[in-house]
Every structure is written in structure tokens, then in C-alpha cells.
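Asker: the following comprises the amino acid sequence and a computationally predicted model.
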Amino acid sequence: MVKSVLVVDDQLGIRLLLEEIIKSEGHVVHSFENGLQALHFMKKQTPPDLLVIDFWMDIMNGAELIEQIEAEEMFIPTIIMSGAAEEVEEHTHQFESVKKILAKPFNIAQVKQDINELLTSD
């Protein structure tokens, strides 16, 4: 079954790479430059099956986005990406949605594995 994934990262290269990886696994992907754009999209669309979010962004960072989503009673499995993964754990442990923290730079095989694992764990 085709699943939908929402990618949020302020770096175009990361967004394009993740889009390619996710599409190659047979899933639909929507990507956004910041949390605010993603939140507006999610309010108008069916919620995605998975979120892949950069933690450090200028306009609505990853924690702020997850907080807003969970406040709407949406608990979507989420992968947080960061160059400072250990520090991010301190800021995200309270969120029910966060299932994985992915250190940047990331290994493509690991990204595929994490995405597929979360999309098949219903």
C-alpha cells in the first residue's frame, strides 16, 4: 500500500535527496522548507503516514511543529533529523510522536530502513 511522507527541512539538497529516497521506496512525498509551510499543508490535507523533520530551522523549528501537530490530537510517527542528535533528544523526549532521531549526515540505507520500519509498524 502506498504511504505518504511529509519532509520538512530548510536545506534544499536534503529535501531533494529525501524525496528521491522516499519515492524510490514507492511512497508519495510532500516536502517543505519550514514548519509553518508544513503545518498549513497539513491543516488542508489528510495527515501523512510519517513525518521526517529537521530539528533546527529558522521558521518554526522541529519541536515547535511537533508541538502544534500534537496539540491538534494528531500523533504521526516522526523521524527528527539533526547534526546535533544527542542535544535534540533533550528537546524531544516529551513528544509521543517522535520515534527516531537521525544524525546528519545520514546513511541512505539507514534512512530507508527507518522509513520503511515506521511505515509498516501499524
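Answerer: The structure has been received and is ready for your questions. Numbering: from 1, shown residues only.
Asker: C-alpha from now on. contacts and neighbour counts both.
Answerer: OK.
Asker: host element of the residue most central in space within the chain?
Answerer: Note on the chain: the residue nearest the mean C-alpha position is V52, at 1.4 Å, using CA atoms, centre = their mean. Assignment of secondary structure by DSSP states H and E places V52 within strand 50-54.
Asker: and whatever helix or strand comes next after that strand, what's buried?
Answerer: Scanning forward in sequence from strand 50-54 by DSSP H and E, the next helix or strand is helix 62-71. Of all the residues in helix 62-71, those buried under the rule 16 or more other CA atoms under 10 Å are G62, A63, L65, I66, E67, Q68, I69.
Asker: related to what we said a few turns ago, and the angle from the strand holding V52 to helix 62-71?
Answerer: 150 degrees (axes from the mean of the first three to the mean of the last three CA atoms, to 10 degrees).
Asker: want to compare, so here's the second one:
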Amino acid sequence: MKTVMIVDDQLGIRLLLEEIVKSEGYQVVSAENGKQALEKISMKKPDLLIVDFKLPIIDGHELLRQLEQQELQIPAILMSGMAEVAAEKIKDLKMVKEIFAKPFDIEHVRKQIHRLLDGKNS
């Protein structure tokens, strides 16, 4: 079963995304910040990351940059309240396949998760 890691410091958003991921039949792992995410990824690499751009301790950009340095190419969706700013900052990162502006459309999230994990728009 494929696993999605959600990295967001806002509990409400984490819980909402966890419900979406579980309802689509995937396993879910969560982290509150980039440091916690790196620790969990070192134990078990997820199939997809959904990462908030603005995180405490290690932000989303730095988290993804460190993963790329370790050559852990995990497809990632980046979320941000300032999507244009985030897009400019992460343009050098190959892992980022999609950027969601917050607040995001749940149906769009669902479709992108399927596209990135299964290669289809269901």
C-alpha cells in the first residue's frame, strides 16, 4: 500500500489531509515540522509528500532541498498561502510536482494524489 506523508504545523490541515488520503485508500504518516519529517523519512520513505512551505524548525523548502541532496527523489506537493512566492523559491527543486495555494480545493487535492501515485486522474 502506498504511503503519503503530510507535513504541516497546523493540526486542522493535517487532519483534513489525513482524512482525504485515507479515504482514497492510501496509508498516511504525518509530521508537524521539517525536522520531524526528516526523522520519519529516514525510517521509511513515503511514496508522496504533501508539504507546507512555511514550517517551524526546518521549512518546506529546506526539507525538500535536504531530501534532494540525499538523492531521495520523492514526488512532492507544496502548499502555501503565498503560492507565487513559494513557486519562485522552489523552482530549482525537481521533487515538487504541484503547488497548492491555501485554502485548497479538496477535489483537486484528491485528483493530484491519484495522478502522482497511480498515474491517473480519478
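Answerer: Received the coordinates, thanks. In this text, all values refer to a predicted model and were calculated from it rather than measured experimentally.
Asker: what's the counterpart of the residue nearest to the centre of structure 1 in structure 2?
Answerer: If you follow V52 of structure 1 across to structure 2 using TM-score structural alignment, you land on I50.
Asker: looking at it, its match is touching A76, isn't it?
Answerer: Yes. With contact defined as CA atoms under 8 Å, I50 of structure 2 reaches A76; the gap is 5.8 Å.
Asker: what touches both of these two?
Answerer: Contact with both I50 of structure 2 and A76 is made by no residue, according to CA atoms under 8 Å, 6 or more residues apart in numbering.
Asker: quick check: the strand holding V52 of structure 1 compared with structure 2, mean distance?
Answerer: Using mean CA distance after the TM-score superposition for structure 1, strand 50-54 of structure 1 ends up 0.2 Å from its aligned counterpart in structure 2, as a mean over the superposed pairs.
Asker: looks to me like V29 of structure 2 is in a strand.
Answerer: Yes. Assignment of V29 of structure 2 by DSSP: H, G, I helix; E, B strand; the rest coil places it within a strand.
Asker: wait, doesn't it sit right on K2?
Answerer: No. Taking contacts as CA under 8 Å, V29 of structure 2 lies outside contact range of K2: 10.9 Å.
Asker: show me where structure 1 has its strands.
Answerer: 4-8, 28-32, 50-54, 78-82, 98-103 (DSSP state E).
Asker: ok, residues contacting the first one?
Answerer: It stands for strand 4-8 of structure 1. With CA under 8 Å, 6+ apart as the contact definition, strand 4-8 of structure 1 has outside contacts at 15, 18-19, 22, 27-35, 38, 48-54.
Asker: one more time with 6 Å, if that's ok
Answerer: Residues from elsewhere that reach strand 4-8 of structure 1 (CA atoms under 6 Å, 6 or more residues apart in numbering): 27-34, 48-53.
Asker: how far is the strand holding V52 of structure 1 from where the chain is centred?
Answerer: 0 Å (CA atoms, centre = their mean, to the nearest Å).
Asker: what's that strand packed up against?
Answerer: Applying 3 or more CA pairs under 6 Å, 6 or more residues apart in numbering; DSSP states H and E, one finds that strand 50-54 of structure 1 contacts strand 4-8, strand 78-82.
Asker: as JSON lines, the ones you listed with distance to I108 of structure 1 and mean neighbour count would be great.
Answerer: Written out in JSON lines, the entries for these read as follows (distance: least, CA to CA, whole Å; neighbours: other CA atoms under 10 Å):
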{"stretch": "strand 4-8", "distance to I108 of structure 1": "15", "mean neighbour count": "25"}
{"stretch": "strand 78-82", "distance to I108 of structure 1": "13", "mean neighbour count": "23"}
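Asker: let me have those strands in CSV, adding distance to N107 of structure 1 as columns.
Answerer: What follows is these, written out as CSV (distance: least, CA to CA, whole Å):
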stretch, distance to N107 of structure 1
strand 4-8, 17
strand 78-82, 12
